[in-house]
Each structure stands twice: as C-alpha cells, then as structure tokens.
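Engineer: what's the 3D shape of this:
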Amino acid sequence: MTTPHRPAHLRLVAPQTGNAVPQPAGSAAPRIAWSAQELMSMTFPEPRWAVPGLLAEGVSLLAGPPKVGKSWLLLGLALSVAAGGKALETIDVAAGPVLYLALEDTPRRLQSRMRKILAGENAPAGLTLVTSCPTLPQGGEEAIGRWLDNNPDARMVIIDVFAKIRGTSAPGLSAYDADYAAMGMVKRLADSHGIAVVLVHHVRKMGSEDFLNEVSGTNGLAGAADATLVLKRARGTADGILHVTGRDIDENEYALSFNSDAGIWHLMDGPPEDHTLSEARAAVLRYVRAHPDSPPRTIAEAIGLTREHVKKTCQRMAADGQLVADASGRYRHRGAE
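Structural biologist: The predicted model follows:
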C-alpha cells in the first residue's frame, strides 16, 4: 500500500510514541502541528496590544450605525497610539506607527478633524493617512504589506470602511464563504506582522438582543474576526456603549462619552448603566408618549438600546410612578391614563 502524499510543510506526530517526525529538509513553511506535550511545554509571548483591553494583535471588527461616531473614535485612537500617551483619555498606550485608511474622507475633512482633536498640539509623525487604496484582491493586500514591511514597529492599521477595500467575491461562493474569504486576506496581514488591524463596518437596521447579530452581512465576518466591537449611541445623546468580545478579549461593555466640541471620545468609569440610565429614561418617556401601550422590545428597537436594558428601565420607571404597565407588559406614560 502506498503512503499517501502529504504537504512537505506538515510536521507529523507519531501516533504511538508521540515523538515529532522531523520536517523535510529545506522546508521554509511554518510548523502547523505539535504533540499535546510539546505544546504545553512551550512559552508564548503575550498578545501585543494597540489599546490594552480593547484592540489586540489580530483583526478587530468595529461596527455601528452610520454617524454614531466610529470615525471620530478611530481617528482619536490613531492619534493617541501614534504619539503614545492616553487613548480615550484614560488608557496608557505605547507609541508606534499607525496606518489609517480613511477611504470615505477627504484630506480637508481629515485635517479639520485632527485640528479639533489635537487642540493645538503637534500631529504625530508616526500616523500615515491614506484616502484611496486598491481593493485587497487587486493590490491592496500587497500595498498594506509593503507599508508594514517598511514600518516593522507599527502598532495598528485602521481600514475605514472595510466595504471600500474588500473587493468582489469569487464566482460561486456563498455569502458566508465570501465574507470569510475577504476577512482571511486581512487576517493574513495581521497574523504575519503581529499587528492590530481594525475594520470599520456597519450594523443591521434591525436591532438584536445579541450585539454580534447586529453586524451587517453574514456570520462569516464576525466569525473570522479575532474581536468584534459594536458602538451604540442613542440619537441626540452624547454617551455611547461599546460592546466588546473576542478570542483574546473578555466580553465586556464600556460606557463612553463624546465631546463634540473637541471631537474626543472619553472612557467613563463604571458600568454603562451608571451613566445611561437617566438618558434611557428620557428616551423611553419620549417614545411611550408618542406610542402608548408599547412593549419593551418595540421601545428598545426604536431608541437603540438593548431589550434587557429597556425592560429594567421600564420596570424602575413604573415603580417610580413615571410609567404604567398593563397586564401584558406594555407601557404608557402615567399622564396618558
């Protein structure tokens, strides 16, 4: 019986002894197989963080509704990381080159926004801004790779927005496979250079209890990403909630405040509920005045908060005499009785 052909780079493990079978001489491909004992005896470096606790090496997908402030958030982070100092005015970050592909912006708009954020400070030399780039299959992957080769100490690449650079899908691929393949090109760049790559994306119009389900497109996008972040902000409010989960990041929610005069997002202390409750009550009140006898799910979808948050808020407001609930759990303003 002939021995089946195996790729030369595959390093086999003997099934009985557990001893590793050496790779063929001359193979330059990376090792991809280990015995369990070998793996447990190895020491790996900690992940490199662009923004500790939020953005680690690998691919992070940042999603949010249009005009919620994603670009302001990432431009501020890019400036902070390129210069070193404080990200979101609270998180210590190490300095290093940053590439920001601002593919929906103009030089004039970028200058205007940076002038507001910097407030008279000098712009960091380590931040490179680009307003046009080929799609990934048509040379974009190579172009970003060259920049990374020329900046070996780079800490972050931002692509705003991913749709501008992902390119067309290969014929015959399902939507899921097309999304996963597009993410795979970015993942190659991130993994081969050990760098954080942030992709800006949009969310679905319909809300969801699970913030991961709000990411537009198929599950292939969030599934291929190392981390997913969703930024939410109720219309007319300055505060936002950043939902975060990932392979190297604990699932969490962070309360943020946006200073529109300075163009700066600030990370607030404590859980989001400590900062959004009063504004949530105001948003709920406005909605039920216009739409009496509404259930929490409908209210949540309309004002851009989670159903659980709205449900608890409505219960507290009913206990405080601000709302009245009927037997089916629908709410109306007490003054509408």
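
Engineer: going forward, measure contacts and count neighbours with C-alpha atoms only.
Structural biologist: OK.

Engineer: any chance you could map the strands in the stretch 151-300 of the chain?
Structural biologist: According to DSSP state E, counting those that start in this stretch, the stretch 151-300 of the chain carries its strands in the segments 156-160, 196-201, 227-232, 239-246, 252-259, 264-267.

Engineer: Ok, which of those strands comes nearest L285?
Structural biologist: With CA to CA, the closest approach to L285 among the strands of the stretch 151-300 of the chain belongs to strand 239-246: 17.7 Å.

Engineer: quick one, the closest one and strand 227-232 angle?
Structural biologist: Inter-element angle recorded for strand 239-246 and strand 227-232: 160 degrees (by axes from the mean of the first three to the mean of the last three CA atoms, to 10 degrees).

Engineer: structure for this one too, so we can compare:
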Amino acid sequence: MGGCEAVMERDLIASHWPQDLRSAFIEPPKPLDFVLPGLPVGCVGALVSPGGVGKSMLALQLAMQISGGPDWLELGNLGRGSVLYLPAEDPWPVLHHRLFTLGQYIDARQRVALERDLRLIPLQGANPNVLDSHWWKAIALWAEGVRLVVIDTLRRFHDADENAACAMTQVLGQLERLAMGLGCAVLFVHHTSKSAAFQEAGDLQQASRGSSVLVDNVRWQGYLATMTKREAQQLGVSEGLCHRYVRFGVSKSNYGPPLPERWLVRDESGVLRSVTLGDVRRERGKRVLL
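Structural biologist: Next comes the predicted model:
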C-alpha cells in the first residue's frame, strides 16, 4: 500500500469510530436544530414541483427569511443564519428582477441582514457538478458557516443519469457529506415527473422525477401544486385566476410532524404569500375540502 493510500485509510478510520453507547443511554440528547419545519441540520431535503409553478421563487423567499427577511409564508420563527443560494437555471437579469421585487417588501434592518447573510452565486452556464471534487470543494468553501445551502435545480448540479439509482445515490451522498461536514441543511429544488404533473399528483412523495432514490434517501420533501379547476370551483376562486394559487406542503418528514398544508397566492410580480381559502384534508387518498 502506498503512503498516500495509507494516510487516506487512517483518516477514514479516524473519522468513523464506534460511538460511546453508554453515554448515549444516560445523557439526554440535544434538541434537533430544525432549519425548516421538519428539516434539521445535517440533512438533505427536496422541494418538488412542475416547471413554472414558482418553486425557485419559493426557495429564494425561504433563503431570504432565514437570512433575516420577512415571513411571507407564515412559517413562524425558522431561526436566523447565513444561507448560500446557488441558482444554476436562471440568468442574473432574472434573479435581479426577483430580488428587486422582493426588496420592496423589506425594511432597512432586514436589508442590512440580507446583504450580510445571504450569499447568492449565480451559476447558469458554469456546469456545476457535485460529483466533481473541484466543484464540491468550491461549494463547501462558499458554504462555510451557513445554516442552509439551496441547490437550484438539482439537474443542473450533476451530469449523471437521473434515472440510475447508483448515480443518484452518489449525488445525494455528496450533498449529505456537505450537510454533515459543514453542520448545515441542504435543500435542492427539483421537478416532478411528467406523469405526476399530468395526474395532478405533485403532492405525493413519489412525484419526484427520476430514480426513487431521490425520494427514499432525502429526509424531507416539500411540494408546490397548482390549484386544480375542481379545487377552484369548491373554494370559490375564478377559473381564470386559479393558476395564481398553489398548495405548499410537506409529503415526507422523517424527523417531525409534516408542515400543515397551506395555500399560497402568487401576485403579478411572482411573490408568493400565504392566503386562507379553506381547510384541506385527505380521506382515502382524495382531497376533501371542509
């Protein structure tokens, strides 16, 4: 065995050692540190929806709230901290428009906090790849000290086959390594499958596009689903306006109760806000409006 390989082996063994079970049995654990409701530090989550529904704007608004911005979605106190937002799908002029629009809703104190704690690095056209060691190290460097890393969208951060379980396990493994190594949470934005979008089933766990690993291996999965015509009729929303309303909820939450589903309305500028339209519950797999 060469010297380099021997050092790597020693480092690997030193970093993975049996835990002290005696202390685990007798010492109360620290409370889980949740970055989003149900998504704790050290874990990877997904935000899934069809294209054009507003998931990138939602991801940006969540990033801004954690960095010191307003609570547009009425999620309550999420805990303050720095956020690294890596959009690789939209060009800077589009991002500039979104930021300028959202900036109209923040006060001077919030603006100072956001300018300090929100790290936004546009990567459109840069072909970032978490499977490439150079790219992974760059992202890890940018993410030092942050509470949340937002990957927008996952498809733009790897060159592997999205339907291959082995490849997606490696991709998620790199994101988990980032979350655990830096003590943050990682949230990636992802698309639903065509069949889920066609069947209006974007709020189900298996709506995520690609290998089932992308659902099975994440600890948290949120969704956005456009209001259907049937829902609009039952809620008294004009059919011509139903495209402005989306349901936001959590279809998978391993470490806490799911976030209560809520309706969001998208204004003319694309900003999402919480709105009360009625209570929604599930009965035998169907949505029933109360």
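
Engineer: Of the strands of the stretch 151-300 of structure 1, give the one that comes closest to D105 of structure 1.
Structural biologist: The nearest among those, by CA to CA, is strand 156-160 at 9.0 Å.

Engineer: Now tell me what touches the closest one from outside.
Structural biologist: For strand 156-160 of structure 1, the external contacting residues (CA atoms under 8 Å, 6 or more residues apart in numbering) are 50, 71, 74, 78, 81, 97-104, 195-201.

Engineer: Of those, select the buried ones using a PyMOL command.
Structural biologist: PyMOL command restricting the contacts of strand 156-160 of structure 1 to the buried ones, with burial defined by 16 or more other CA atoms under 10 Å:
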select buried, resi 50+71+74+78+81+97+98+99+100+101+102+103+195+196+197+198+199+200+201
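
Engineer: Distance to R332 of structure 1 added to the strands of the stretch 151-300 of structure 1, as CSV?
Structural biologist: Formatted as CSV, those follow (distance: least, CA to CA, whole Å):
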stretch, distance to R332 of structure 1
strand 156-160, 41
strand 196-201, 36
strand 227-232, 25
strand 239-246, 25
strand 252-259, 28
strand 264-267, 34
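
Engineer: out of these, nearest to R113 of structure 1?
Structural biologist: That would be, of the strands of the stretch 151-300 of structure 1 and by CA to CA, strand 264-267, which comes in at 10.0 Å.

Engineer: helices or strands up against the closest one?
Structural biologist: helix 70-83, strand 252-259 (3 or more CA pairs under 8 Å, 6 or more residues apart in numbering; DSSP states H and E).

Engineer: by how many degrees do the last one and strand 239-246 diverge?
Structural biologist: Looking back up the chat, that one is strand 252-259 of structure 1. 150 degrees.

Engineer: what's the answer for the longest one, then?
Structural biologist: Going by the same axes, to 10 degrees, helix 70-83 of structure 1 is angled at 70 degrees with respect to strand 239-246.

Engineer: helices or strands up against helix 70-83 of structure 1?
Structural biologist: So helix 70-83 of structure 1, by 3+ CA pairs under 8 Å, 6+ apart, packs with strand 85-87, strand 98-102, helix 107-118, strand 127-130, strand 156-160, strand 264-267.

Engineer: can you do 7 Å?
Structural biologist: strand 85-87 (3 or more CA pairs under 7 Å, 6 or more residues apart in numbering; DSSP states H and E).

Engineer: try the last one
Structural biologist: Applying 3+ CA pairs under 7 Å, 6+ apart, one finds that strand 252-259 of structure 1 makes contact with strand 239-246, strand 264-267.

Engineer: Tell me which of those sits nearest to L110 of structure 1.
Structural biologist: strand 264-267 (14.2 Å).

Engineer: what's next to that closest one, contact-wise?
Structural biologist: Residues outside strand 264-267 of structure 1 that contact it (CA atoms under 7 Å, 6 or more residues apart in numbering) are 73, 76, 88-90, 117, 255-259.

Engineer: Then stretch 104-118 of structure 2?
Structural biologist: Contacts of stretch 104-118 of structure 2 (CA under 7 Å, 6+ apart): 64, 67-70, 81-84.

Engineer: Also stretch 36-54 of structure 1?
Structural biologist: 55-57, 81, 93, 155-156, 196, 249.

Engineer: what about 6 Å?
Structural biologist: For stretch 36-54 of structure 1, the external contacting residues (CA atoms under 6 Å, 6 or more residues apart in numbering) are 55-57, 93, 155.

Engineer: Can you pick out the ones from those that are in helices?
Structural biologist: Residues of the contacts of stretch 36-54 of structure 1 located in helices (DSSP state H): none.

Engineer: Now the two most distant members of these.
Structural biologist: E57 and V93 (13.7 Å).
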